[in-house]
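J.: just coords:
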C-alpha cells in the first residue's frame, strides 16, 4: 500500500486511477499486452507511413499513431526517426497491434509526474535506478562531446567535493575574470543593443552555454546565489539559439489557454514569438499576466511543430521605470519603422496625388498593426475592383506578417479578407466583425483588429456599423473611390477618398488607391502591384497605368482577361476571400501561384465570363425599351422580368455592360435605367447624384418607402407594391435633372 504521487490518496501502487492520465510512463515491459490503455507513454519515432507514424514504446513494442489522431497534417510533422515523443495508448488489439493517440503534452515537464511501467507494476524512477529527469538528459545530450562527455562529467562528479575545494578562491576569480574578458571581447552587438545572431547571449559571468555547463557541475549554494541574470536578447536573433536559455523583454500581445500549457504571445521591437508556460494541464499559468502587460521572460528556445517557441521558465511583469523603458523602446522602434521612408506613387495621377498624405497614413497604420501583432481585417466589395484592391493590400501585408511572426501559419491568423455584399458597411457586417473579434479575444487572446474598408463604406449608411466598432476602440480605415459623405470622416480613424479632397473621381478606382497604399506598406512587392490599377478599369484606364502594366508584361488582352476572370469568380462564393485562386488569377507568374507557369487560368475563366455575359446581354437587348424624356434618351430594362436574378452576371454588372454598349451607339447624353422588383439602378453618361434622384422619387411617390443605398453612386430601394409609381417618378426626375 502506497500513496498516489499526485494527490496522496492511499493506493495499491504509485498512482490512483483518476490521475493515471496526468503522469507519463516509461515502459520497461516486453509485450504489448503489458501496456495499460489510457496511459501516456514516452516513445521514440521509428518511421513514417502514408497512414501515420510508427512509435517505439520501450525496447520491444511498436505502435501506430494514425494520421487521423494527429492535430495537424502528417506532412507538417517535423519529427525525425529517433526523436522522443509522448503518446497515449488507446488500445491493444488481440493480434498485438497497438493503437496510439496524440498527446498535446510533448515535454516531460508538462506532466504532473513520471513513473516506470514494468509491465507488472508501476514504480518510481529512483526505485528503478533511473532518476534522470528529461532536462538533465537533454543537457547531457546537447554537449558536443555526446555520451563521452557525459561519462567524463560523471567521473568528475564522483571525485566528490574535495577536488572543488582544492581550488583556491583566487584561482576561481581569475578564471571567471578571464572568461568574462573573453566574452566581452567576442565582438560588437548590433544596432538594437542585442548580441549578434552569430554570438552567444551573454550574462554577467559568461554565455548561456557556459552557465548551462556550470549548472551541470556541482556547486556551492553561495555560487548559485551569486549567479547573475541573463542579458536581454531580441526575438529576431533566436533562430540561431535553439536549445539556449534567453531573456526577452516586450509586450504581451496574446494569451490563449490550451489543454496543456498557457501560450503567451510576446512582441519586442524586432518580432513576435509564442511562449509556452506550464502550470499543469489546462491550468492558466501566470494568471496575473495579460494582454498589453510589459514583461521580462526567460526560457529555452525550441522548435514546436516547426515553429520557434520559448519554453517559459520565469515571467515577470515590469512596472515603474523598467516597464516604461520597454514601452518607450517599443514605441520608438514602431514609430521609426512603421512610416514609409520614401513616398513615390506608382504613376502620375491627380486623383491619387490629391490624397497622398492619407495614403501614407494608411500605409503607416497597416505596418504598425503588423508590428503590434494586431490582426488586419480587410472588407471589400464583391466586385472585380473590390477583389483586386483587397488583393493588393494582401500582397503587401502577408510577407511582413511572415517576417514578424515565428508561427508558420501566422498569415492566416493575422490577415483576413472578408468580401461584402454591396458597398455599405451595414450593421449586419459590423455585427459579424465584432462577434468574430470578441470571440478571438476571449478564446485565443488576440488583440482587437485593424478593420480596413476597401471599395466600400465611404457613405453615411455605414456610420452605424462604424459606431459599433468604435465602442470597442477598433481602428478603422476607408479606401474608396466613391463620392464619399463628410459624415464618414468623424466615423472612422482615417478616410482615403479623393472626393473628400474635392477631386473628380470619374477616372479613379479603389484599386488605383489601394495599390499605391500597398506599395508603401511593402516596397519589396511594388513590382508585383504595378499592373493591378489597369486591371480594375473597365474602360478609359489612365495611360500611365496601361504603360505600367505593359512594362510588367501584361498587354491589353492579359489585363482584360484578369479583370473579367476576377469579376466572374467574385460572383461565386462571394462571401469567401478565395485567396489562393485570386493569387493564381492576378499573379500567375509570381510568388504564391499554384498553377504551372505555362498555364493560362485567367484566359480560361475570362472565356466563361464573356459567354455568360453575352447570353444575358442578348436577352436584355431584346427587352430594352427606349424613351425620350425632355430630350434625354433613357433605355429602360425591367430587370425583375428579363434577367436571371440568381445567375451570373449581377444586375449591376449587366447594366454596366449594357450602358457601355448603348452609349457607344449614341452621341447625345444617354441614361440606362434598370427597374427591378424593389431596386432601381441608373447609369448616365454624366455623373448623376443618385441621392438627389432618390429624394425626387420619394417626393413623387411618398408611399413607396424610397431610400437610397450607397450614397450618390448607389441605387434606390423601394417597396415592391409601388414599383410602377417609382418607375414613373424616376423617369420624370431624370428628365428634369438632365434636360
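T.: Thanks, I have it. Treat the numbers as computed from the prediction; the structure is a model and nothing was measured.
J.: hey, let's count contacts and neighbours off CA atoms from now on
T.: OK.
J.: pull the distance from the helix or strand residue 316 falls within to the chain's centre.
T.: Under the criterion of DSSP states H and E, residue 316 resides in strand 307-317. Relative to its parent chain, strand 307-317 has a centroid offset of 22 Å by C-alpha atoms, centre = their mean, to the nearest Å.
J.: again with stretch 521-530
T.: 19 Å.
J.: quote the end-to-end distance of that stretch.
T.: One end of stretch 521-530 to the other measures 14 Å (C-alpha to C-alpha, to the nearest Å).
J.: show residues contacting it.
T.: Outside stretch 521-530, the residues that touch it by C-alpha atoms under 8 Å, 6 or more residues apart in numbering are 340, 346, 363-364, 366-367, 392, 395-397, 400, 515, 518-519, 545, 548-549, 552, 587, 590.
J.: what do you get for stretch 486-506?
T.: 351-352, 354-355, 358-359, 361-362, 458-460, 462-463, 466-467, 475-485, 513, 687.
J.: in strands only, show me these.
T.: Of these, the ones assigned to strands by DSSP state E are 475-479.
J.: in a markdown table, list the residues you listed along with distance to residue 251 and neighbour count.
T.: Output for the ones in strands among the contacts of stretch 486-506, formatted as a markdown table (distance: C-alpha to C-alpha, whole Å; neighbours: other C-alpha atoms under 10 Å):
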| residue | distance to residue 251 | neighbour count |
| --- | --- | --- |
| 475 | 19 | 19 |
| 476 | 23 | 22 |
| 477 | 25 | 24 |
| 478 | 28 | 26 |
| 479 | 30 | 28 |
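J.: another one to put next to it:
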C-alpha cells in the first residue's frame, strides 16, 4: 500500500505516538489492507446483528454486535480492527477505542512501476513519476507519466473537452492513482486521483527517477562488428550519444533526426530509426508513440539549411502547443559539422532543443562546438572520411538495440561503397555482408537503388519503402530483392542516357602536378531536373575517366553558381580550398565543403569563371597521393 502521513512512517505502532490507524483512499481494494491493522470506517448500514462499515468505495464489512462497544447510525465514524478476510472476500471487523493513535493515509492500489503494469490490469494502482506530456482531447485530458521504467498515459475526466487538473502541468512530479485498463490492446490508467508532489515527497521521487534514468539510459554492451583500431577512438562518443538518445526516450522527449539524403545518410539513419522505434515501443504504453515521437527527415544539402530549421522549429512548437509534447532533441547524421550549419544552430539555440551530431564531413569544430552538445566525427580524432557515418550509426543503433545486429550486418559495406570509402576494413565489411547473403554486386545495387529512391523522394523520408530497399525491418526478402533490382536497373538506365549525352561535351586538360582535369557544364550539357542529379552525373563521369586513364583524375561538374568536385589520387583539401577562395575572392560568395576526394562549392553566378580558374590553379598545385587512388582503377596485367 502507498502511505502518506505527517506523523512518520507506516507500521502498526509508532514509538511514543501510539497505534497507527489507516485512512484509506476511495479507490483502495483488498490488496491495500491486512488483518490485524486498524482503519477509520464509516457506518453504511445498521442491522440487528451489528453494523456494516465502509473503509473505501470498494471495501465494506461487518462489525458483529459482539464486537461493538457503542450504538451507531448511518454516517457515523469509528475505528475498527480488521479481524479476518474470508475466502469469499467478506471482511469482519471489531470496534476499537484508542486513546493514543496516529492516522496514516493510504492511497489506492499498491505502488507499481510502469514496466510492470501489464500484471495489474483491472486493479487500482499508484504511479509516481514526472508528467512528460499533457494532451487535451475532445473527452478526457491525457497525462503521460514517466517513472524511469516506462511511460503510461492516464485519462482524467472532467467535462468533455475540459482540462482536468489544471494545477498539474508538464514537468511536474505527481502521484497518480487509477485503474489499469486496456484500450485497443494498449494499457492506460483510468485516473481516480492525480496530485502534484512538493517538498520532500517531490525530492524523493525526483531522486528515484534520476537513478532509474541513469541506469536504463546506459547503452548496451556489444562487441564491434569488425575489429578496427581507428574506430575505437570514436566509440566513447557514440556511447555518449546512445545514452543521450535512450534518456530522451525514457523522458518522453521527441527526437527529430536530420540526415543527408544520400546512400551513406540513409545507411546511417534507417538502422538508427529502427533501433529507436523499438526502444520507444518498449518504454511507452501508447502504441502510437514511435510514430509520434520519432521523425526521420532527409536534407538535400550536406548541411543544416535555414529552410530545414524553419520547418523543424515550426513543427516542434506546434506539437508543443497542440499535443503538449516536450520540445525535441535534434540528431544530425551525415551532416551538421561545418560552419554552414551554424546559422541554423543559432536559431535552434533560442529554444530548449539539444543538438547531437554524427558526421564524417570535414568539420569546423571551433564554429560548431559552442552550439552542439555531442559531436562525433573521425576528423576530431585524426581520422577521416573513410569512417563513414553509416558505419558509425550501425554501431550506434546496436548500442541502443543489440537485437537488430543480424539485420544490420550488410549495411556498413553499403555505406562504404556508397561513399567511396577506402577504409582498410572494407574487405572485412564486405566479408560480413557476404556471410549475410550479399555479394559486392548486390551491395552496389542496393546503394544505387537508395540513391535513385532518394532523388525522387526529395524531402519525404520514404519510411517503409526505404526500409524495404535497405532490408531493415523488412518482412519480405523477395520483395527487397525485386525492388532493388528494379530501382537499380532504372538508375543505371538513366545514368547511361545521361553519360551518352554528356560525355561528348567533357573538356580535358593536364594539370601541372600531372593529374588529368575533366570539366563539364552540367547546366548546358546534362539533363536537368531528373536522375542523375549534377553530383551523381559528375561522379559517374569521374569513374569513367579513372577507369579509362588509370592516372590521378579530378573532375568538375559546374553550373551557373555551383561546382561539384571529385578527385582520385590527388590530395584535395576541399574545405581549405573553400576557405582560401573565400578570402582571396571577396564578393564571390564562395562557400561549401566536403572531404579530401569529394565536395561542392557555391558562388555568385557572375564570378563563375573567376572562381573556377582560381579553383583549377589550386588543384594543379595539390599533392598526388597513391593512398587516395580509387579501387576502380583497372589492373592492366
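T.: Yep, it's here. What you see is a predicted model; the values in this text were computed from it and never measured.
J.: rewinding a little: and the next helix-or-strand element following the strand holding residue 316 of the first structure, which stretch of the second structure?
T.: Of the helices and strands lying after strand 307-317 of the first structure in sequence (DSSP H and E), the nearest is helix 320-338. Aligned by TM-score structural alignment, helix 320-338 of the first structure falls on residues 199-217 of the second structure.
J.: and stretch 3-15 of the first structure, by the same measure?
T.: Using TM-score structural alignment, stretch 3-15 of the first structure pairs with nothing in the second structure.
J.: swap in stretch 87-100 of the first structure?
T.: By TM-score structural alignment, stretch 87-100 of the first structure lines up with nothing in the second structure.
J.: now the end-to-end length of that stretch.
T.: 6 Å.
J.: who's in contact with the equivalent of residue 545 of the second structure over in the first structure?
T.: Using TM-score structural alignment, the partner of residue 545 of the second structure in the first structure is residue 662. Residue 662 of the first structure makes contact with residue 670, according to C-alpha under 8 Å, 6+ apart.
J.: over to the one 5 residues further on?
T.: Residues touching residue 667 of the first structure, when contacts are defined by C-alpha under 8 Å, 6+ apart, are absent altogether.
J.: any idea how far the corresponding residue of the second structure for residue 580 of the first structure lies from residue 475 of the second structure?
T.: The alignment partner of residue 580 of the first structure in the second structure, by TM-score structural alignment, is residue 464. Distance, residue 464 of the second structure to residue 475 of the second structure, by C-alpha to C-alpha: 11 Å.
J.: which one's more surrounded, those two?
T.: When neighbours are counted by other C-alpha atoms under 10 Å, residue 464 of the second structure and residue 475 differ, and residue 464 comes out ahead with 14 against 11.
J.: so what's the more buried one closest to, chain neighbours aside?
T.: The shortest distance from residue 464 of the second structure to any non-neighbouring residue, by C-alpha to C-alpha, 6 or more residues apart in numbering, is to residue 474 (8.0 Å).
J.: how many other residues sit next to residue 287 of the first structure?
T.: Around residue 287 of the first structure there are 8 other residues, counting by other C-alpha under 10 Å.
J.: what is the aligned counterpart of it in the second structure?
T.: So, by TM-score structural alignment, residue 287 of the first structure is matched to residue 166.
J.: isn't there a strand covering its match?
T.: No - counting by DSSP: H, G, I helix; E, B strand; the rest coil, residue 166 of the second structure falls outside a strand, being coil.
J.: what are the ranges of the helices in the stretch 451-600 of the second structure?
T.: Under the criterion DSSP state H, counting those that start in this stretch, the stretch 451-600 of the second structure contains helices at 463-470, 477-502, 522-525, 534-549, 574-584.
J.: export these to CSV and tack on distance to residue 92 of the second structure?
T.: As requested, the helices of the stretch 451-600 of the second structure are exported to CSV (distance: least, C-alpha to C-alpha, whole Å):
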stretch, distance to residue 92 of the second structure
helix 463-470, 61
helix 477-502, 65
helix 522-525, 91
helix 534-549, 83
helix 574-584, 83
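J.: among these, single out whichever gets nearest to residue 44 of the second structure.
T.: helix 463-470 (60.2 Å; C-alpha to C-alpha).
J.: and the gap between the residue positioned nearest the centre of the second structure and residue 543 of the second structure?
T.: By C-alpha atoms, centre = their mean, the mean C-alpha position of the second structure lies nearest to residue 255, the distance being 4.6 Å. For residue 255 of the second structure, the distance to residue 543 of the second structure equals 38 Å [C-alpha to C-alpha].
J.: same question for residue 61 of the second structure.
T.: From residue 61 of the second structure to residue 543 of the second structure the distance is 87 Å (C-alpha to C-alpha).
J.: same question for residue 41 of the second structure.
T.: According to C-alpha to C-alpha, residue 41 of the second structure and residue 543 of the second structure sit 87 Å apart.
J.: which of these two has more neighbours?
T.: For the pair residue 41 of the second structure and residue 543, the greater number of neighbours falls to residue 41 (26 against 18), based on other C-alpha under 10 Å.
J.: excluding chain neighbours, what is closest to that one?
T.: residue 55 (4.9 Å).
J.: which position in the first structure pairs with the one you found?
T.: In the first structure, nothing lines up with residue 55 of the second structure, judged by TM-score structural alignment.
J.: residue 55 of the second structure looks like it's in a strand, true?
T.: Yes - judged by three-state DSSP, residue 55 of the second structure forms part of a strand.
J.: give me every residue that touches it.
T.: With C-alpha under 8 Å, 6+ apart, residue 55 of the second structure has these contacts: 23-24, 39-42.
J.: nearest to residue 183 of the second structure, of those?
T.: Among the contacts of residue 55 of the second structure, residue 24 lies closest to residue 183 of the second structure (C-alpha to C-alpha), at 28.1 Å.
J.: state the distance from that closest one to residue 40 of the second structure.
T.: 8 Å.
J.: what do you get for residue 598 of the second structure?
T.: Taken as C-alpha to C-alpha, the span from residue 598 of the second structure to residue 40 of the second structure is 78 Å.
J.: who has more neighbours out of these two?
T.: Taking neighbours as other C-alpha under 10 Å, residue 598 of the second structure and residue 40 compare with residue 598 leading, 23 against 20.
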